[in-house]
Each structure stands twice: as C-alpha cells, then as structure tokens.
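S.K.: Give the three-dimensional model of this entry:
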Amino acid sequence: MKKQQLRKELKSLRNKLSRDLVASWSSKICKHILSSPQYHQADVIFGYLAFGNEPNIDSVLEQALLADKTVCVPRIISETEICAVRFDGFEHLLLDRYGIRSVSGTDSVIDPQQIALALVPGVGFAKNGNRIGMGAGYYDRFLAQVNKAVLMGVTYDVLLCQEIPVDSYDKSVQYLVTETNVAHCG
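M.R.: Prediction:
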C-alpha cells in the first residue's frame, strides 16, 4: 500500500475513535510511560501537545515537571521545521496556525542534543519502529538532530501496522508505547 493511502486510512480510523476511548487509552499510555525505565532515566523529555484524537500525554508532561525534569515540546518555526522549546505548564498555551496547542514565542529553545527521551506521535507505527506522520516531515527533520535520545513512539494498538513504507529520510523509533504496553522495536 502506498504511504498516502495508508496515512489516509489510519487518520480516518483514528478520527472515528470516541472521546471516551481516547481518554481511557491515553490514561493507560501515560501510566506505561511514567513507569518505564526510559522515562525514569531521562532528565530532558521532549513531548508533544496532543491534537484531535492523538494519544494525550499531558499527565506525563505534568509529572515530569513535578519531578524537576526539563520538559520541551515542538514549536513550528518554518514551513519545514520545528524546534524544541521549554515547556513550563499548561497556563499560557496558544493555538498555532494548524490549531495545535503551542507554547508562546518567548520560550527558550532546547538543544536537541540535550534530549534524553523523545515521545513521538504518529498517524501509525509498525512493530519494527517505522512511523508514518501527518506528511509534512517536521518530525523526521527534527529527530535527525536528536542523536542521544531514546525515541519512543506513542500510539494506540489499533494504529499498529504490519508494515509501513519508508523513505531514506524517515526516522524510526526504538520503543513503542500503546494502551497495553511499552515494547522494544525489533
């Protein structure tokens, strides 16, 4: 199956999930992340601010802040790039040009080399760690700069695929977390 067709089917499937199911699965995903050694060993965590029916990891970000970890989230800086900016809480979020929650423009940029754990959203993942995103390539370009971090894909079991077609620039993840577990990709 071609990438565009797979992306379309996975987005449609995700969009059909009920709010209750998304909330329930997101809660389980957060518990798995928070109990993982990858989370406990990380001093700098790159997360994301969920959009639509993406798994919501807000409680992971909150707990990381309470544990005095450095937390950062993406901010779009151009048509092709995101950067990691310090996240200090949910009080001063804005909506960006895509309607995604975002931190204000005055926040400090975090060097991608400092990130120890990157929690990576995707439209879908394969069990080998291959990922398909929204199609703009923001994460692939950003994750290419994140050399020292453990990359953990965040998804639902229903969005796991046997195979995802990849291009040479696509970045895969080392771990996958779903509502049922955290698994090493192999």
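
S.K.: rest of the way, CA atoms for contacts and neighbours
M.R.: OK.

S.K.: immediately after the lengthiest helix in the chain, which helix or strand?
M.R.: Ranked by residue count, the top helix of the chain under DSSP state H comes out as helix 19-34. Moving toward the C-terminus from helix 19-34, the next helix or strand (DSSP states H and E) is helix 37-41.

S.K.: so where's the longest strand in this protein?
M.R.: When the chain is parsed with DSSP state E, its longest strand is strand 70-76.

S.K.: ok, and what's touching that strand?
M.R.: 43-49, 61, 64-65, 82-88, 102-103, 110 (CA atoms under 8 Å, 6 or more residues apart in numbering).

S.K.: are any of these buried, and which?
M.R.: Buried residues within these, defined by neighbour count using 16 or more other CA atoms under 10 Å: 43-49, 61, 64-65, 82-88, 102-103, 110.

S.K.: what about the strands in the chain?
M.R.: According to DSSP E, the strands that the chain contains are 44-46, 70-76, 82-86, 94-95, 101-102, 109-110, 117-121, 124-126, 131-132, 150-154, 160-161, 175-177, 182-184.

S.K.: Relative to Phe142, which of those is closest?
M.R.: strand 82-86 (6.4 Å; CA to CA).

S.K.: for comparison, sequence B:
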Amino acid sequence: MTKREVRTHAKTLRAAMDRERIGCEMAQALFALPCWQHAQTVLAFAALSDEPDTMPILRQTLADGKRLLLPRVAEAGCMDWVEIPDLALLQRGAFGILEPPADCPAVRPPEEALLLIPCLAVSPDGVRLGRGGGYYDRFLAHAKGSRLLLCPSALILPEVPADSWDVRFAPEEILTEKGTLV
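M.R.: Predicted coordinates for the structure are as follows:
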C-alpha cells in the first residue's frame, strides 16, 4: 500500500477509537516510566480531534512543575517550540491545532528534554506514519533527548511504507495505552 492508502486506513481506524479513554490510559502508562519521572522539560503536542487526548499529559506536566514546550507552526514545514506556563494561553493556529500564541517567543529545546511525538500509525519495526507535512521528520532529524511516539495499539500496523527521510523508532520508544512495546 502507498502512504496515502495507509493514511486513509489509519484515519478509518481512528474514527472508531475512544480518544479520551486511550489518552488517559496512555498518560497513566507514561507517568509510570522513568523517562517521565526524570524529565524536567517535556516537548508535547495538543491532540487533534482524531488523536488520543493529550490534555491529561499537558496538565500533569504543569502540575508536576515540569517545563512544557508545545509546537507552533512557523514557516512552511517547520515548527517553533514555545514554553507554555498555562494551558489557557493556547489558541487555534495552523490546521486548527491548539498552539501557543504568536506573541510568545520561541525557545530552543534543551538536549535532555522528553519528546512526545504524534503519529497516524507505526509499524512494529518503528516506521512512523505522520500526516504528510514533514514537520516532525524535519524536527526529529536533529532533535536531542529521550523520545516517545504516542500511538494507540490499534494503529500499530503490520507494515508502513517508508522513505529515506522517515525517522524510525525503537520498540521501547513506542508508547501505547498498554505501555511501551518492550
């Protein structure tokens, strides 16, 4: 199947998901991991309407006194990271995604940050399928820190087509509502 066909299939599977339940279970699995417990800075994302709800993670990040950085679409294909001290600051931005307002300055993510990455689907061998804009592929090509791909277990597909620039994830870097794959 092509990436377009796999995206269509993944979106169909997502439509049947209980995104709130999966988001809460994913958050609980995350909070039990040492990488979460040791993280001082978390790079996360505000979920789209078809993604597992990330608000429990965003709220807990701030409640734990961790530094929360969220992406803001910058120039075509690129993201800025912005520190958010209060979720009430978020507003709809590019593509209808909740993001930091334009008047908040971009910051450079620290190298020891925990990176939480979205996807449409992933294969067991770690091929991530994004939405096709390349924003996260460009970011991940030079990002430092611990990383976790947040993917519901129903969206771990037997095979995902890959291009040379697609970033791969190890099984222990793929977090489902049941925990990591390892």
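
S.K.: Any idea what the TM-score comes out to?
M.R.: Here the TM-score for the pair of chains, by TM-score structural alignment, normalised by the length of structure 2, is 0.92; 180 aligned residues with a CA RMSD of 1.5 Å.

S.K.: Can you name the residues that contact Ala126 of structure 1?
M.R.: With the criterion set at CA under 8 Å, 6+ apart, Ala126 of structure 1 makes contact with 160-164.

S.K.: The strands of structure 1: which one's closest to Glu9 of structure 1?
M.R.: Going by CA to CA, the one of the strands of structure 1 nearest Glu9 of structure 1 is strand 124-126, 9.9 Å.

S.K.: Nearest residue to the counterpart of Phe45 of structure 2 in structure 1 in space, please, no chain neighbours.
M.R.: Using TM-score structural alignment, the partner of Phe45 of structure 2 in structure 1 is Tyr48. Once flanking residues are discounted, Tyr48 of structure 1 sits nearest to Val73: 5.0 Å by CA to CA, 6 or more residues apart in numbering.

S.K.: Aligned against structure 2, show me the partner of the one you found.
M.R.: Applying TM-score structural alignment, one finds that Val73 of structure 1 aligns to Leu70 in structure 2.

S.K.: now Leu90 of structure 2: how far from Arg147 of structure 2?
M.R.: For Leu90 of structure 2, the distance to Arg147 of structure 2 (CA to CA, to the nearest Å) stands at 23 Å.

S.K.: ok, these two, which is more surrounded?
M.R.: In terms of neighbours (other CA atoms under 10 Å), Arg147 is the more surrounded of Leu90 of structure 2 and Arg147; the figures are 22 against 15.

S.K.: Which position in structure 1 pairs with the more buried one?
M.R.: Match for Arg147 of structure 2 (TM-score structural alignment): Leu151.

S.K.: What's the separation between its match and Met1 of structure 1?
M.R.: The value you get for Leu151 of structure 1 to Met1 of structure 1, if CA to CA is used, is 26 Å.

S.K.: one step back: can you put the strands of structure 1 in TSV and add distance to His32 of structure 1?
M.R.: Listed next are these as TSV, based on distance: least, CA to CA, whole Å:
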stretch	distance to His32 of structure 1
strand 44-46	15
strand 70-76	18
strand 82-86	23
strand 94-95	28
strand 101-102	24
strand 109-110	25
strand 117-121	12
strand 124-126	17
strand 131-132	20
strand 150-154	10
strand 160-161	17
strand 175-177	7
strand 182-184	6
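
S.K.: quick one on the thing from earlier: the residue nearest to Tyr48 of structure 1: how many residues sit nearby?
M.R.: By the criterion of other CA under 10 Å, Val73 of structure 1 has 23 neighbours.

S.K.: report the angle between the axes of the longest strand of structure 1 and strand 117-121?
M.R.: Relative orientation of strand 70-76 of structure 1 with respect to strand 117-121: 40 degrees, computed using axes from the mean of the first three to the mean of the last three CA atoms, to 10 degrees.
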